[in-house]
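**Q** Predicted model and sequence follow; I will ask about them next.
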Amino acid sequence: MRNAVTPEVLELVIRGDYKDPFTVLGMHREKGKLIVRALLPQAVSVAVVDSSTGKKISPMQRWGVTALFVAEIAGKKELFPYRLEIDWGDHVQVMEDPYRFPPVLGDIDVWLLSEGTHHRPYEKLGAHPIGMEGVQGVSFAVWAPNARRVSVVGDFNGWDGRRHVMRFRHECGVWEMFIPHVMPGDFYKYEILTPDGKIQLKADPYAFRSQLRPDTASVVHWLPPLIASDQKRKNANALDAPVSIYEVHLGSWRLPQDGRRWLSYRELAEQLIPYVRSLAFTHIELMPVNEHPLDDSWGYQPTGLYAPTARFGTPEDFRYFVQTAHDNGIGVILDWVPAHFPADAHGLVRFDGTALYEYADPKEGIHQDWGSVIYNYSRTEVSNYLVGNALYWIERYGVDGLRVDAVASMLYRDYSRAPGQWVPNKYGGRENLEAIAFLRKMNEIVGVERPEAVTMAEESTSFPSVSRPVWDGGLGFHYKWNLGWMHDTLAYMHEDPVHRKWHHDKMRFGLMYAYFENFILPLSHDEVVHCKGSLIGKMPGDEWQRFANLRAYYGFMWGFPGKKLLFMGGEFGQYNEWNSNGSLDWNLLQYPLHAGIQRVIRDLNTVYRDFPPLYKRDFDPDGFEWIIHDDLDSSVFSFIRKDENGRFVIVMSNFTPVPRYGYRFGVPEAGWYREIINTDAVIYGGSGIHNNELLAQPIPCNGYDWSVEVTAPPLATCMLVKKEE
């Protein structure tokens, strides 16, 4: 039963401190009469207009000296559609009254949202252009259960929080409202009256578009249409497919020539995608494109998780970029950040005046390394927000996968915390059980709803079974970054070749655990920033040797079990450390050694894609076999990669500048062998030492009945295959 509309209630409505304004404002039947009330600050006069006839029915009277206008409708007993004719002093406007429209959320939506099983909350929450009762406008809905009042504010109401106070749905803690006449492109925020009486302005957590920093308003935008599942994309992302990833920061890959700060998504589609295709990469991985306020965060501190950053264009422009990639046979992976968010005032922090999206205790809720805020994964609404976001990018933009950032910081409550500065879980342990449950839930739902997509964990610890199915006790990721392999092998390559024999284990240790997870071998942006120098800068020796070392290392990496990832600039041996505010040093490609690195990457990718033994059994121990792993004095490694059909590729690396003439190693079969790539080739800037066709001889070696005698080029990797008969 509706409470009586007393003067005290009217005062609360006028002050914007009433949680149920729809019971007061709009048209109501009270004591046998039809009463219309409207709160319209700055209005000079208001009248009620019959929508069906367009005729003015009744003027509205100002209640005292307030902005509240009231009319008693004579001659009518039943509720009817009406409009308000408002004299603003300088113009007259006839408009729909938002308080005459019914709720936006249906009973099923409310139930699912409250239960935490609405996998796509973005379909109802946020701002959606819709029609209601024949009127065009926008439905708004936002979760803020502890707020005293929530209003939609924007240019359409003079940013006055009294104009559009929302309806509170107690069942799910959501405030909602349909506002007529608001259109796509309009700016808006939520004005929130907190429990302690403070007013704050917040961007929409579910905004599909945002303003470019330093502006922080959300922008009304259509929900992007669904993109159908694609079996071709599923096959390209599979565990037994070739996956070679080019990691990119869109803002610094290449700068425009006309002095603008960035290339647009469409310009990047026309320039970046053909470039990636020309180098035969299978996928491109984008550092976060979610809206974020600080350029120097590179997108890893997002405030608009559902909005492609406006730096490069519109949501439609970003969809065009993804579609162009797919048209060129390239998958798109997004870096995704469900680990934390920044404490910017317009963002999620203390969203309704309480610790809503984050843990309340700083020992749980503040990230010590970055000063950011950690999601409270124990709340179903927060988990839904993030799971829905994962599906959103896959279903609405067609991305092929999500690389989840900073997973280690999510898994452990004591991550980067001193003793006594963290809160144990309910069992007294250090694992964040809620975060683990969230990751499993996210991976399960993505796997069921969009099986063509993959998820990848950037996880730096020995947490078990990261890339194993949830039903088998794992976290459910498809892939895990092999950061141990990366650190070990880069440390080996940094050594002078004369000392490498003392560090031999760094190159072979990865095989001790290579099949515990489905690994990606990453040479990411993290290795070429914050005074770590460039990849070429990590190599020892004179200029020729540095480039030879890098080519040999790439060859070893492309032969080693695991999918491949290389950060931009590494494909041509950029000298300088990555600068996110500049551009790659494209001028270096005029020099042969740099052009040679680029060409060897192209050819390694081509060989990798053309020879299934190099990728088919990346995660099967039967797909790998050492030939030579203990020749410390020569710093030579040799191994076999095999597919399920008996085909194989032999990889041999010599990590010294000394050519090894007459070097013999075993091979599994008799016949002729040929090189398919040699990183010492002259076209790459090498010395040109190569092997012609090699005939296996019945001389036992390395446990094989047959062997070949080769010349191992200096600081080089060669790959051999058996010639087809």
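**A** Now that the structure is in, tell me what you want to look at.
**Q** okay, CA-based contacts and neighbour counts for the rest of this
**A** OK.
**Q** Spatially nearest residue to Ala269, not counting backbone neighbours?
**A** Closest residue to Ala269 apart from its sequence neighbours, by C-alpha to C-alpha, 6 or more residues apart in numbering: Phe321 at 4.9 Å.
**Q** can you tell me which residues contact that neighbour?
**A** 265-266, 268-269 (C-alpha atoms under 8 Å, 6 or more residues apart in numbering).
**Q** Look at it and give its secondary structure.
**A** helix (DSSP: H, G, I helix; E, B strand; the rest coil).
**Q** The one 4 residues further on too?
**A** Reducing the assignment to helix, strand or coil with three-state DSSP, the entry for Ala325 is helix.
**Q** Isn't it up against Arg319?
**A** No. Ala325 lies out of contact with Arg319 (C-alpha atoms under 8 Å); the separation is 9.9 Å.
**Q** For the stretch 601-725 of the chain, just list every one of the strands.
**A** Remark: strands assigned in the stretch 601-725 of the chain by DSSP state E, counting those that start in this stretch are 624-631, 636-642, 648-654, 660-667, 672-678, 694-695, 706-712, 716-722.
**Q** Need those in TSV (columns: distance to Arg508 and mean neighbour count).
**A** Below are these laid out as TSV (distance: least, C-alpha to C-alpha, whole Å; neighbours: other C-alpha atoms under 10 Å):
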stretch	distance to Arg508	mean neighbour count
strand 624-631	7	16
strand 636-642	9	23
strand 648-654	12	25
strand 660-667	18	17
strand 672-678	21	19
strand 694-695	27	18
strand 706-712	19	20
strand 716-722	15	24
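**Q** any chance of the ones you listed in JSON lines, with distance to Ile597 too?
**A** Listed next are these as JSON lines, based on distance: least, C-alpha to C-alpha, whole Å:
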{"stretch": "strand 624-631", "distance to Ile597": "26"}
{"stretch": "strand 636-642", "distance to Ile597": "21"}
{"stretch": "strand 648-654", "distance to Ile597": "17"}
{"stretch": "strand 660-667", "distance to Ile597": "23"}
{"stretch": "strand 672-678", "distance to Ile597": "12"}
{"stretch": "strand 694-695", "distance to Ile597": "27"}
{"stretch": "strand 706-712", "distance to Ile597": "20"}
{"stretch": "strand 716-722", "distance to Ile597": "12"}
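**Q** Below is structure B, check it against A:
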Amino acid sequence: MSKPNDFATVSELPCGMLSNDELNQILEARHGDPFHALGMHTAADGALWVRCFLPGAQSVEVINGTDKRLRGKLGKRHEAGFFEGPLKATDRFHYRLRVTWHDGQQAIIEDPYRFPPVLGEKDVWWLAEGTHLRPYEILGARVRELDGVIGTSFAVWAPNASRVAVLGDFNFWDNRRHPMRLRRECGVWELFLPEVPEGARYKFEVRAANGHVLPLKADPYALQSELRPSTASVVSHLPDYVPATEERRRANAHDAPVSIYEVHLGSWRRKNGHEWLNWDELAESLIPYAQDMGFTHIELLPVSEHPFDGSWGYQTIGLFAPTARFGDPAGFTRFVERCHIAGLGLILDWVPAHFPTDAHGLANFDGTHLYEYADPREGFHQDWNTLIYNFGRTEVRNFLVGNALYWLERYGVDGLRVDAVASMLYRDYSRKDGEWVPNQYGGRENLEAIAFLKRMNEVVGAERPQAITAAEESTSYPAVSRPTFDGGLGFHYKWNMGWMNDTLRYMARDPIHRKYHHNELSFGLMYAFSEHFVLPISHDEVVHGKGSMLKKMPGDRWQQFANLRAYYGFMWGHPGKKLLFMGCEFAQNDEWNADRSLDWHLLEHGPEADMHRGVQRLVRDLNHFMRHPALHQRDFDGNGFEWIEHSNAENSIASFIRHGADGSMVVVVCNFTPTPHNGMRIGVPRLGRYVERINTDSAYYGGSNVGTPFSATYAEHNGVSGKAHSIVVNVPPLATVMFEWQG
């Protein structure tokens, strides 16, 4: 066989032989249409030819795929490993290649360039249209059988690239060996590689339209990734579909008790002082702890793969891959299953607002601003030095909506807490005049992001109605947790950042000054039922110089603990679902540090161990008492809340009633001064026995043990505070007391 430069023009080439120009493109990793050059082809004279590029091969024969009968020997056109030649056949057939390598070893292999397209016509249509609800089923690396052969199909969206190749362990990371086919209808490059197994590492080499070769790209749809600092994607099994259950639907309902334990897995607890626990070790320790503490849900800071530990997972690149920090995806599957066996829901923090600029990630993916807005006034987050998804692009919206369904359906998680929603809603978020682009109507709202959020919530509601979504939204944007058909964004819950800021500001004040700021305590009830609120004490409140929850409290050491216990009592009595960040449940002394374990030793020894254990006992009891119908059934119904006294600013006392849908009732009395009030008369609407169920001043919690005698009192006919009846109780200093009405 002749060398490529033996033929000056195409007309001089024998019929069926590849042109010199295309051959050079193959050898130089520039060919953008490999199926035109490689595989089986019919020449102009009707003869069948096979062409292949196999670096390291000495000779190549074409054999019948079933009986291994020899059908032709290919000539070596170029020493780099390019072979081609005619066959003794005119009708196409299933063939295989018998290769003799330079070391004399012989192997029979499948030719990737003999296989039909990977994507079906409906998949192509839905991808182009932006309506494919589960694009992860066909994009990325998926182990499958094609034409009777087991292998892995690779598919990646890069519509503006001139060439894309898949590189990996299976081809010695040689960028020449496996260029991909472009499906122009949807901009997806695809290739089926026989015998590539699970566990194989891979990346994509993308050549931009101008010929520039970009840094190797990780797969946006990878189901598994390497542990940082390595950045390759890993071929992994698509998790099985997890059926929805009535039990989980009820546990996630608006009228269910919900108390969420927010956890950063890397710093909840470590072994040997510095090592992360793996998924199974976390299942053995974290799940029983959260269950014993009475939490109903665990919420994990983002577990999607991310390159930088210091981002806590909020700058994710592998949106479909559970981070390798704690093991493989199968381990995460077991963790979710263990949560549900224990009766715990699992919520994931989810980050569709932005992504990091790392070269192996989504940035400039095909040589253009594919996933991000091109204009930095729209596409660059100044606060976090990250890029903003282009929510106006159908394929990007499809990518994100599909990812939401993936975690809910394929791992069976109970919900997604959507991070940084405020930054998505407004184009001028954290920007000065001239640094942002108005929408088409001249306004500041990001209409594309709003449409995306509505679409995501609608799809989740239709496809996974048992699941919940919660918005971290810090502005007064209306109807965040109302259905889209009612003009809302469609979230199930909204974090009540206003309540959190107001009440923490109040608690930080010296009790002597609190009477002048009583509205900070009560104002949240002015709008408590305008949304479906979660009351969040999250990681953001105990980091970056804000101090721990305990350190926020004023006074001497005893008063700090007493203030914190009183605040937790008020929080659990207040309408709304509850969220508490890890460590806050035992009054962690120091600010959260993501690089080390929580200070569990505070519970075991030291002069304040009893006080820390007391706070922990209180949170446990609050969570268990929250199962009382009055404290959860009507969290979002104004008829479930009734003020007794909201204007007793002089004594910094607030008292109110929580009503259950079943007629049950709990009276909550909060005293935010160090002055006890013995024999205080509290108005109530009904006669009967009122039993003290929670007293944050109990000695059991580390308090002074002031309480109502015999822990019970009976209502009398003389009413106060506009109520027909009253009870006489002892109100402890810096404490919250809850009384259950027993009729």
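**A** Now that the structure is in, tell me what you want to look at. Computed from a predicted model, the values in this text were never measured in an experiment.
**Q** ok so, going back, looking at the contacts of Phe321 of the first structure, which has the most residues close by?
**A** Tyr265 (24 neighbours; other C-alpha atoms under 10 Å).
**Q** if we can go back for a sec, ok, and the contacts of Phe321 of the first structure in the second structure?
**A** Checking the contacts of Phe321 of the first structure against the second structure (both residues aligned by TM-score structural alignment, their matches' C-alpha atoms under 8 Å), the contacts still present are 265-266, 268-269.
**Q** Point out the ones among the residues you listed that are inside helices.
**A** Among these, DSSP state H puts 265-266, 268-269 in helices.
**Q** quick one, helices of the stretch 101-250 of the first structure?
**A** 107-115, 231-236 (DSSP state H, counting those that start in this stretch).
**Q** Could I get these in CSV, plus columns for distance to Pro145 of the first structure and mean neighbour count?
**A** Formatted as CSV, the helices of the stretch 101-250 of the first structure follow (distance: least, C-alpha to C-alpha, whole Å; neighbours: other C-alpha under 10 Å):
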stretch, distance to Pro145 of the first structure, mean neighbour count
helix 107-115, 11, 16
helix 231-236, 40, 15
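**Q** With distance to Leu286 of the first structure added, can I get those in a markdown table?
**A** Shown next, in a markdown table, are the helices of the stretch 101-250 of the first structure (distance: least, C-alpha to C-alpha, whole Å):
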| stretch | distance to Leu286 of the first structure |
| --- | --- |
| helix 107-115 | 31 |
| helix 231-236 | 17 |
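**Q** Ok, which of these comes nearest Val454 of the first structure?
**A** Judged by C-alpha to C-alpha, the one of these that comes nearest to Val454 of the first structure is helix 231-236, at 8.6 Å.
**Q** For that closest one, grab the matching residue range in the second structure.
**A** Helix 231-236 of the first structure corresponds to residues 246-251 of the second structure when matched by TM-score structural alignment.
**Q** The matching stretch vs the first structure, mean deviation?
**A** Mean deviation of stretch 246-251 of the second structure relative to the first structure after superposition (mean C-alpha distance after the TM-score superposition for the first structure): 0.6 Å.
**Q** ok, residues contacting that stretch?
**A** 256-258, 345, 414, 465-467.
**Q** ok, which stretches of the stretch 151-300 of the first structure are strands?
**A** For the stretch 151-300 of the first structure, the strands defined by DSSP E, counting those that start in this stretch occupy 167-169, 174-180, 187-193, 199-202, 218-219, 244-248, 283-286, 290-291.
**Q** Can I get the ones you listed in JSON lines including distance to Gly371 of the first structure and mean neighbour count?
**A** Formatted as JSON lines, the strands of the stretch 151-300 of the first structure follow (distance: least, C-alpha to C-alpha, whole Å; neighbours: other C-alpha under 10 Å):
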{"stretch": "strand 167-169", "distance to Gly371 of the first structure": "33", "mean neighbour count": "23"}
{"stretch": "strand 174-180", "distance to Gly371 of the first structure": "29", "mean neighbour count": "25"}
{"stretch": "strand 187-193", "distance to Gly371 of the first structure": "24", "mean neighbour count": "24"}
{"stretch": "strand 199-202", "distance to Gly371 of the first structure": "20", "mean neighbour count": "20"}
{"stretch": "strand 218-219", "distance to Gly371 of the first structure": "24", "mean neighbour count": "26"}
{"stretch": "strand 244-248", "distance to Gly371 of the first structure": "25", "mean neighbour count": "24"}
{"stretch": "strand 283-286", "distance to Gly371 of the first structure": "24", "mean neighbour count": "24"}
{"stretch": "strand 290-291", "distance to Gly371 of the first structure": "19", "mean neighbour count": "26"}
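**Q** so can I have JSON lines of the ones you listed showing distance to Cys718 of the first structure?
**A** Supplementary listing: the strands of the stretch 151-300 of the first structure in JSON lines, determined by distance: least, C-alpha to C-alpha, whole Å:
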{"stretch": "strand 167-169", "distance to Cys718 of the first structure": "66"}
{"stretch": "strand 174-180", "distance to Cys718 of the first structure": "62"}
{"stretch": "strand 187-193", "distance to Cys718 of the first structure": "58"}
{"stretch": "strand 199-202", "distance to Cys718 of the first structure": "58"}
{"stretch": "strand 218-219", "distance to Cys718 of the first structure": "54"}
{"stretch": "strand 244-248", "distance to Cys718 of the first structure": "19"}
{"stretch": "strand 283-286", "distance to Cys718 of the first structure": "25"}
{"stretch": "strand 290-291", "distance to Cys718 of the first structure": "41"}
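**Q** Of all the ones you listed, which one is nearest Ala141 of the first structure?
**A** strand 174-180 (4.1 Å).
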